[in-house]
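# What would the 3D arrangement of this be:
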Amino acid sequence: MGNPRTPGQRLEHAQRDEEIVRLRADGVPPRDIAARYGVTESRVSQIWTKALRSMPARGLDERKAEAEQFYETMISTLVPLLRDPSVPAGTKAKISDSINKWSVSRAELWGLNAAKRREVEIITASTIDKAINELTGEIEAKAQHDQIMAELAELDRRDH
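The predicted structure follows:
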């Protein structure tokens, strides 16, 4: 589609971007969204990331809670299938791919892939406490993600 030049094109892009964000929030994989709208997966990710950055903090906290609940449900449902020797390797590969994509989405939501800040900030005790709490959450999320990815890799090695 390129850069929108007319007001009509800008409106179309805005409507498309809004729909892309809604679909990502509903858990539709970026590949499916990209194919549907004729854009790249990278563009879908850019639109999603921009939307996340523009969310008010309260909305983001609610979204994080919903995403965490979904992620936990997905993991508790899918990981046992990966461990089940009766599940075909192709199905396991699809499950592994889905978990990986959700892990990337989760990392985006938590800001684990955010760019480094380049500004000076005054450090206070409350700033440090807040940063420690945020880092603790990020470390726990990263550790869980790494553990799941290691289990997936191990299961994949067993299947091949």
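# Could you use CA atoms for every contact and neighbour count after this?
OK.
# Quick check: which helices or strands does the helix or strand that contains Glu66 pack against?
If you go by DSSP states H and E, Glu66 is part of helix 57-83. Helix 57-83 is packed against helix 89-110, helix 125-159, with contacts defined by 3 or more C-alpha pairs under 8 Å, 6 or more residues apart in numbering; DSSP states H and E.
# can you rerun that using 6 Å?
In terms of contacts (3 or more C-alpha pairs under 6 Å, 6 or more residues apart in numbering; DSSP states H and E), helix 57-83 is not packed against any helix or strand.
# One more sequence to fold, the one below, so I can look at both together:
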Amino acid sequence: MPERTPEQAARRARVVELRRARLSWFEIGDELGVSRQRARQLYDAALAEAPVAQVEEHRAEEQLLADDVTCELLALGRDPSIPARTRVEAYAVACRWAERKAQLLGLNAPATSRVQLITESDIDAEIARLTAELTQRPQD
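I've put the predicted structure just below:
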């Protein structure tokens, strides 16, 4: 792990602090004078250097944030006093948060499959085995 300057370490710590305060990536970027993408990169880098227990704590907090935001967005989507277009947009954003939560929990991980390859020689061997079994049976 490369050495961090005190300024870099402080910046990463600040990103984590702001995210734990439930600020958006845009808000964190504004606070630090960077883009939202850079704010996210700094956060990911900070988590990569954090002990596992702290990462699990952050993961739990992100899950709570996703739950809270999704609930608020769904409430907007159900509110008949809000214009239909805004309600549809609220549902669309809620879907993105649900995708984020699934990603966070590892639910999008590819399913593992076990595949058995059957070759022509395997088929020939099975035919020979069955033929031998049939010829060895006593006739009724």
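# Drop the TM-score for these two in here.
Here the TM-score for the pair of chains, by TM-score structural alignment, normalised by the length of the second structure, is 0.55; 106 aligned residues with a C-alpha RMSD of 3.5 Å.
# can you pull the buried residues of the helix holding Glu66 of the first structure?
Leu60, Arg63, Ala67, Tyr71, Ile75, Leu78, Val79, Leu81, Leu82, Arg83 (16 or more other C-alpha atoms under 10 Å).
# could you check the distance from the residue nearest in space to the middle of the second structure over to Gly29 of the second structure?
For the second structure, the residue sitting closest to the mean C-alpha position, by C-alpha atoms, centre = their mean, is Gln103 at 1.2 Å. Noted for Gln103 of the second structure: a distance of 22 Å to Gly29 of the second structure, by C-alpha to C-alpha, to the nearest Å.
# Show me which of the buried residues of helix 57-83 of the first structure is closest to Asp129 of the first structure.
Asp129 of the first structure has its nearest neighbour among those in Leu60, at 20.3 Å by C-alpha to C-alpha.
# which residue lines up with Val39 of the first structure in the second structure?
Aligned counterpart of Val39 of the first structure in the second structure: Val34 (TM-score structural alignment).
# Check the secondary structure at its match for me.
coil (DSSP: H, G, I helix; E, B strand; the rest coil).
# on that earlier part again, looking at the buried residues of helix 57-83 of the first structure, spot the one nearest Gly90 of the first structure.
Closest to Gly90 of the first structure, out of all of the buried residues of helix 57-83 of the first structure and judged by C-alpha to C-alpha, is Leu82, at 10.7 Å.
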